[in-house]
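1. only geometry, no sequence info:
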């Protein structure tokens, strides 16, 4: 069994990824990139972490503020890395803490992907 390794997705790549699903069929490359995002969000812990960051005051969250999701700290770090690798989060180290942010363009792109073409 061969595992396909996809490059890390930067927030800009996610934002520019794909047209609304109702606009036209996705190309193979667009489908691969989109699947990486949805696969990353397909885990309940990752979805909770993504939601915690996205809804946190100021649009960013310290890992210390969002790690109470019922798993160990190393597991939280693993899940945050998966979200970051999928291009859904960016991070910045400040002293001993890492702060995570969901880029507004990423949320907009994901919303647009699931919006009917031509609707507001």
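-> Good, I have the coordinates. Everything quoted here is computed from the prediction, not taken from an experiment.
2. from here on, contacts and neighbour counts on C-alpha atoms
-> Noted.
3. Assign a three-state SS to the residue nearest the centre of the chain, would you?
-> The chain has residue 88 as the residue nearest its centroid, 2.2 Å off, counting by C-alpha atoms, centre = their mean. Here residue 88 is recorded as coil under DSSP: H, G, I helix; E, B strand; the rest coil.
4. And here is the other one:
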């Protein structure tokens, strides 16, 4: 039985997973709601420990990491748990409990949506 939790930054009624919360930056200005949702995601990544944890999970073999494999980032275990919780709340990570350990994965649809949002149009396109 899986305890996977995802708190996405995607539109709740988006027709397809991976639909960005916001349009590409060059398409139109964000609404206040879109800006707030997007800021939460970037705020989560704006902390150096969180960014490092996110990078550790993303680069871990197999695309997922046990908390026991990524907790050595120079802060206490409760602080690691707090930062991982913030990354989950921002929709950047998913988690699954297996026995006594929690395994984390990067939420690929959200990262893809971030990339689409930050993409600028090509010149001449």
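-> Okay, I see it. Please read these numbers as outputs of a predicted model, since none were measured by experiment.
5. which bit of structure 1 covers stretch 62-73 of structure 2?
-> On the basis of TM-score structural alignment, stretch 62-73 of structure 2 is assigned to residues 58-69 in structure 1.
6. How about residues contacting that stretch?
-> For stretch 58-69 of structure 1, the external contacting residues (C-alpha atoms under 8 Å, 6 or more residues apart in numbering) are 45, 48-49, 52-54, 73, 76, 97-102.
7. at 6 Å instead, please
-> 53, 98-101 (C-alpha atoms under 6 Å, 6 or more residues apart in numbering).
8. out of those residues, which are inside helices?
-> residue 53 (DSSP state H).
9. From the contacts of stretch 58-69 of structure 1, pick the one nearest residue 26 of structure 1.
-> Among the contacts of stretch 58-69 of structure 1, residue 101 lies closest to residue 26 of structure 1 (C-alpha to C-alpha), at 27.6 Å.
10. That closest one contacts residue 90, correct?
-> Yes: between residue 101 of structure 1 and residue 90 there is a contact under C-alpha atoms under 6 Å: 5.3 Å.
11. Can you classify residue 64 of structure 1 by secondary structure?
-> Under three-state DSSP, residue 64 of structure 1 comes out as helix.
12. how about the helices in structure 1?
-> So, for structure 1 - with DSSP H - the helices run 11-15, 28-41, 44-55, 63-66, 73-85, 104-113.
13. The shortest one vs structure 2, mean deviation?
-> When structure 2 is superposed, helix 63-66 of structure 1 averages 0.5 Å from its matched positions, counting by mean C-alpha distance after the TM-score superposition for structure 1.
14. And the last one, by the same measure?
-> Following superposition, helix 104-113 of structure 1 is found to deviate from structure 2 by 1.1 Å on average (mean C-alpha distance after the TM-score superposition for structure 1).
15. That helix corresponds to what range in structure 2?
-> Counting by TM-score structural alignment, helix 104-113 of structure 1 sits on residues 108-117 of structure 2.
16. Show me what counts as buried in that stretch.
-> 108-111, 113-114, 116-117 (16 or more other C-alpha atoms under 10 Å).
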